[in-house]
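**Q** Using only what follows, build the 3D model:
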Amino acid sequence: MKRAIFTAAAAFVLLGAGAAGLTAWPIGEKPALAELEGNADRGAYLARMSGCIACHTNAEGGGAPLAGGLALKTDFGTFYSPNLTTDENYGIGSWTPEIFAKAIRQGVSPDGTPYYPAFPYPFYSKFSDQDIADLWAAFQTVPAVAEPSKPQEMQFPFSYRPGLKLWRAMFLGPEPFKPEKGKSEQWNRGKFIVEGPAHCGACHTPRNALGARQAELKLHGADSLPDGGKSPPITADELLDKGWTVNSLKYALKTGILPDGDAFGGSMGEVVRDGTSFLADEDLTAIATYLLDPDKPDAN
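**A** Purely as a prediction, here's the structure:
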C-alpha cells in the first residue's frame, strides 16, 4: 500500500515537473526585421488574401470588422477569433512590429505562449519582411474596438496551452517561401498564395488525431472540417479529371459560380465572398495555374 502511494506521489511530482518545464520552455525566435516602410494598401490586400476579415469579424453577430468573436467548432473544442483592432487593452494596439511578426509567422503570443494552430501561422510563415511591414501598416488603420476576446473553450488536455509546445516540436516546420526553379514567375506566385496567405491546405488537407495536417495527402480533401463540413480534393489530377481549366477556375474563385451554373456553398462560399473575389485577375490566374499545373496536358 505504501509503495502504491509512493508511486502515485512520484508520478504526480514528475507530471508536475513536466508541466512546469513546458510552461517555462521558451519558443520562437526574436524577429530581425529590417527597417521597412509598410504599404497599407498592399497590406489590406494581403489581409483579404489571408482571410483575416472573414475569420476575425463576427458579421452575423453584428460584430465590428476585425473585432473577433467568430466561433469555430472543432473536435478539440470551440475556438473564438481574437480582437485584431488597434484597441490597446483588448486588441493589438500595444503591440510592436516585432511582436506582430512573431505572432504572424511563428504563432507565439506577446507573453510567449503558443497560439492554437486554428490560427494558420504555419502558412503565414511564408510572408516576407516586406509582407509583414505592409500588413502591420494596414492593421494600424483599423479603428479601435474595446471588445475583449472570448476565451477558447477547449477540452482537456487541449486546454493546457503549454502542451502546444510539444505539438509544435512534432509537427511544425515553418519555412520562408522559396520559388521553385524551372517554374514560371506566375506559377511560383500561385504556389506562394496557395501555400502561404490563402492557406488552402488548412481545409483541403486531412488531419491526424492531433490536428496536424497529413503532408503526404496535401490538397487531397478532408472529411472533418469545423462545424462538420467536408472539402473536396484540389490536386491537379483531380481538378483536370473534373474538367477544370485555368479560366473556369479563375471565374469560380472570382464569382463563386461553377462551370455547371451551380455555386460554391458553405465555407468555400465564404472564402470567395470575403477573400478570393477581391483578388486581382493576375493572382487568380496564378492560383489556377499552380493548382492545375499547365505543364500537364489539357491544363489550359
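**Q** rest of the way, CA atoms for contacts and neighbours
**A** Fine.
**Q** hey, where'd the helices end up in the protein?
**A** 2-24, 40-50, 52-55, 97-106, 121-124, 129-139, 164-171, 185-195, 201-204, 236-241, 246-255, 266-274, 281-292 (DSSP state H).
**Q** Could I get the buried residue list for the fifth one?
**A** The one in question is helix 121-124. 121, 122, 123, 124 (16 or more other C-alpha atoms under 10 Å).
**Q** Those residues into a markdown table, with extra columns for distance to residue 163?
**A** As requested, the buried residues of helix 121-124 are arranged in a markdown table below (distance: C-alpha to C-alpha, whole Å):
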| residue | distance to residue 163 |
| --- | --- |
| 121 | 17 |
| 122 | 17 |
| 123 | 21 |
| 124 | 22 |
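**Q** nearest to residue 252, of the residues you listed?
**A** Nearest to residue 252 out of these is residue 123 (C-alpha to C-alpha; 23.1 Å).
**Q** wait, what's in contact with the closest one?
**A** 105, 174, 195, 196, 197, 199 (C-alpha atoms under 8 Å, 6 or more residues apart in numbering).
**Q** Tell me which residues of stretch 19-29 come out buried.
**A** Using 16+ other C-alpha under 10 Å as the test for burial, stretch 19-29 gives 22, 23.
**Q** compare with the first, here's sequence two:
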Amino acid sequence: MANRLIALLMGATAVAVASTIAIVFWPIGNPPELKQLEGNAKRGAYLARMSGCIACHTDGENGGAALAGGVELDTDFGTFYSPNLTQSAEHGLGEWTIDEFAKAVRQGVSPDGEPYYPSFPYPFYAKMPDQDIADLWAAFQTVPAVDEPSVPHAMKFPFNFRPGLKLWRAAFVDFSTFEPDETQSDIWNRGKYIVRGPAHCGACHTPRNFAGARKASFDLQGANKLPTGGKTPAIHATALKKKGWTQSALAYALKSGVKPDGDVFGGSMVEVVHDGTSFLAPKDLEAISIYLLGETDVATQ
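**A** Just a heads-up that it's a prediction; the model follows:
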C-alpha cells in the first residue's frame, strides 16, 4: 500500500513538473512586421497622451523624469511599478526594435518572450493599427535616456510565477483588432476606437473577477474596488444620461476636469485629465462623448 502511495505521489509530481516546464516554454505572441513603416513622432506624442503613457510612466509626485517609470500600483496580487520607457540602452527601450515594441504594446510580450502583467493594458492597445504603433515608436525614440533601472514588481505567491500569466491570457484576454460599426457615423466609430483602444476606459470603469480579469458582461458599468481603494462610476449611455450628462458637457469635462454641477473630477481621473484627455483635440473629445452618449446632445432625466 505504501509503495503504491509513493508511486502515485511520484507520478503526480512528475505531471506537475512536466506541466510547469511546458508552461515555461510555451511560446506566446506572433511576430509583427512594421519595419517598413515610417512613423510620425508628433502624432505619436499625441497618441501617447491618449494612451495614458505619461500618467502611468512618470512618477511626478517624487520628481521622476518623464517616462522613466516608478509609478506604484498596489493590488490584491502584489505591487506593480511602471517601467522605464526612455531611450536608455540598459534600462529602457534604447536597444529595442520597432517589431519588439509592437509585440510588447499589442501582445503583452517582452523582447525575451515573457508575458507582461495585465497592469499594462495591452488588451486595449491590441486595437491599435500598425501606423499608430509606428507613430508611437517614433515618438518614444525622441525621449531622452534616463539611466535608472525599473523597480521590480513585488508580487505575492503564486502570482510571482510569471509564466503562469500564459494561462491567464489564454483564459481571459481578447486580442481582436478594432472593428468599426458600419451602421454608425465616422465620428462615432472614432470615439469607439479611442474608448475601446488607446484610452482603455474599460480598464478602470469595468469590474473585475477573482482573477483580475474584466467582466465582459458588465462592460463600462463601473468598478467598486480599484487598486487605489476607490471606485469608478458607470459610463455607459443610460447611466450618464440619468446623471444629466450631455455630449457637450462630457467633452468639456474631459478637457477641463470640471463636471456639469461645477464640481471637479477626483481620484485617478485627475491624472487622466491632467496628463491625457486635456491634450486631446476637440474633435476627439467630441468623438468620445458621441460614442458614450449617442449622437443627440440631449440629457435624459
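**Q** rewinding a little: buried deepest among the helices of the first structure, which one?
**A** Highest mean neighbour count of the helices of the first structure: helix 121-124, a mean of 26 (counted as mean count of other C-alpha atoms under 10 Å).
**Q** got a list of what the residue most central in space within the first structure touches?
**A** Centroid-nearest residue in the first structure, with C-alpha atoms, centre = their mean: residue 120, separated by 2.0 Å. Counting by C-alpha under 8 Å, 6+ apart, residue 120 of the first structure touches 199, 202.
**Q** gap between it and residue 149 of the first structure?
**A** Here the criterion is C-alpha to C-alpha, to the nearest Å. By it, residue 120 of the first structure lies 18 Å from residue 149 of the first structure.
**Q** looking at it, residue 77 of the second structure is touching residue 153, isn't it?
**A** No. Checked against C-alpha atoms under 8 Å, the pair residue 77 of the second structure and residue 153 is beyond contact range at 10.4 Å.
**Q** Could you report the distance from the residue nearest to residue 64 of the first structure when sequence neighbours are not counted to residue 219 of the first structure?
**A** Distances taken as C-alpha to C-alpha, 6 or more residues apart in numbering place residue 57 nearest to residue 64 of the first structure, at 6.4 Å, with adjacent residues excluded. Applying C-alpha to C-alpha, the value for residue 57 of the first structure to residue 219 of the first structure is 26 Å.
**Q** hmm, back to that, compute the distance between the residue nearest to residue 64 of the first structure and residue 277 of the first structure, please.
**A** 17 Å.
**Q** do residue 220 of the first structure as well
**A** Relative to residue 277 of the first structure, and taking C-alpha to C-alpha, residue 220 of the first structure is found at 24 Å.
**Q** swap in residue 152 of the first structure?
**A** 30 Å.
**Q** okay, these two: which has more neighbours?
**A** Using other C-alpha atoms under 10 Å, the more surrounded residue of residue 152 of the first structure and residue 277 is residue 277, with 21 against 16.
**Q** ok, now which ones touch the closest residue to that one other than its chain neighbours?
**A** Sequence neighbours aside, residue 254 is the residue nearest to residue 277 of the first structure in space, at 4.3 Å (criterion: C-alpha to C-alpha, 6+ apart). Residues counted as contacts of residue 254 of the first structure (C-alpha under 8 Å, 6+ apart) are 272, 276, 277, 278, 279, 284.
**Q** Was I right to think the second one contacts residue 49?
**A** Right, the one you point to is residue 276 of the first structure. Yes. Counting by C-alpha under 8 Å, residue 49 is a contact partner of residue 276 of the first structure at 6.6 Å.
**Q** from what I can see residue 237 of the second structure touches residue 295, true?
**A** No. Using C-alpha under 8 Å, residue 237 of the second structure makes no contact with residue 295, being 10.8 Å away.
**Q** Give the full set of residues in contact with residue 207 of the first structure.
**A** So residue 207 of the first structure contacts 213, 214, 222 (C-alpha under 8 Å, 6+ apart).
**Q** Does the second one touch residue 204 like I think?
**A** It refers to residue 214 of the first structure. No. Using C-alpha under 8 Å, residue 214 of the first structure makes no contact with residue 204, being 10.6 Å away.
**Q** which one is the alignment partner in the second structure of residue 232 of the first structure nearest to, not counting chain neighbours?
**A** Taking TM-score structural alignment, residue 232 of the first structure has residue 233 as its aligned residue in the second structure. Setting aside the residues directly before and after it, residue 233 of the second structure is nearest to residue 222 in space (C-alpha to C-alpha, 6+ apart), at 4.4 Å.
**Q** Might you report the residue contacts of the one you found?
**A** 204, 205, 206, 207, 231, 232, 233, 234, 235.
**Q** what separates it from residue 297 of the second structure, distance-wise?
**A** In this view, residue 222 of the second structure and residue 297 of the second structure are 23 Å apart by C-alpha to C-alpha.
**Q** Check residue 43 of the second structure too.
**A** Separation of residue 43 of the second structure from residue 297 of the second structure (C-alpha to C-alpha): 29 Å.
**Q** Please name the nearest non-neighbouring residue to residue 116 of the second structure.
**A** residue 108 (5.2 Å).
**Q** The alignment partner in the first structure of the one you found - how many residues pack around it?
**A** Counting by TM-score structural alignment, residue 108 of the second structure corresponds to residue 107 in the first structure. As a burial measure, residue 107 of the first structure scores 26 neighbours (other C-alpha under 10 Å).
**Q** repeat for residue 80 of the second structure
**A** 21.
**Q** tell me the contacts of it?
**A** Shown in contact with residue 80 of the second structure (C-alpha under 8 Å, 6+ apart): 72, 73, 74, 119, 152, 153, 154, 155.
**Q** Take those and keep only those in strands.
**A** Counting by DSSP state E, those place 72, 73, 74, 154, 155 in strands.
**Q** which one of these has the most neighbours?
**A** Ranked by neighbours (other C-alpha under 10 Å), those are led by residue 155, which has 17 neighbours.
**Q** do you know how far it is from residue 123 of the second structure?
**A** From residue 155 of the second structure to residue 123 of the second structure the distance is 21 Å (C-alpha to C-alpha).
**Q** Could you do residue 289 of the second structure as well?
**A** 22 Å.
**Q** Likewise for residue 213 of the second structure?
**A** 11 Å.
**Q** which residue in the second structure lines up with the residue nearest to residue 277 of the first structure?
**A** In the second structure, the residue paired with residue 254 of the first structure is residue 255, using TM-score structural alignment.
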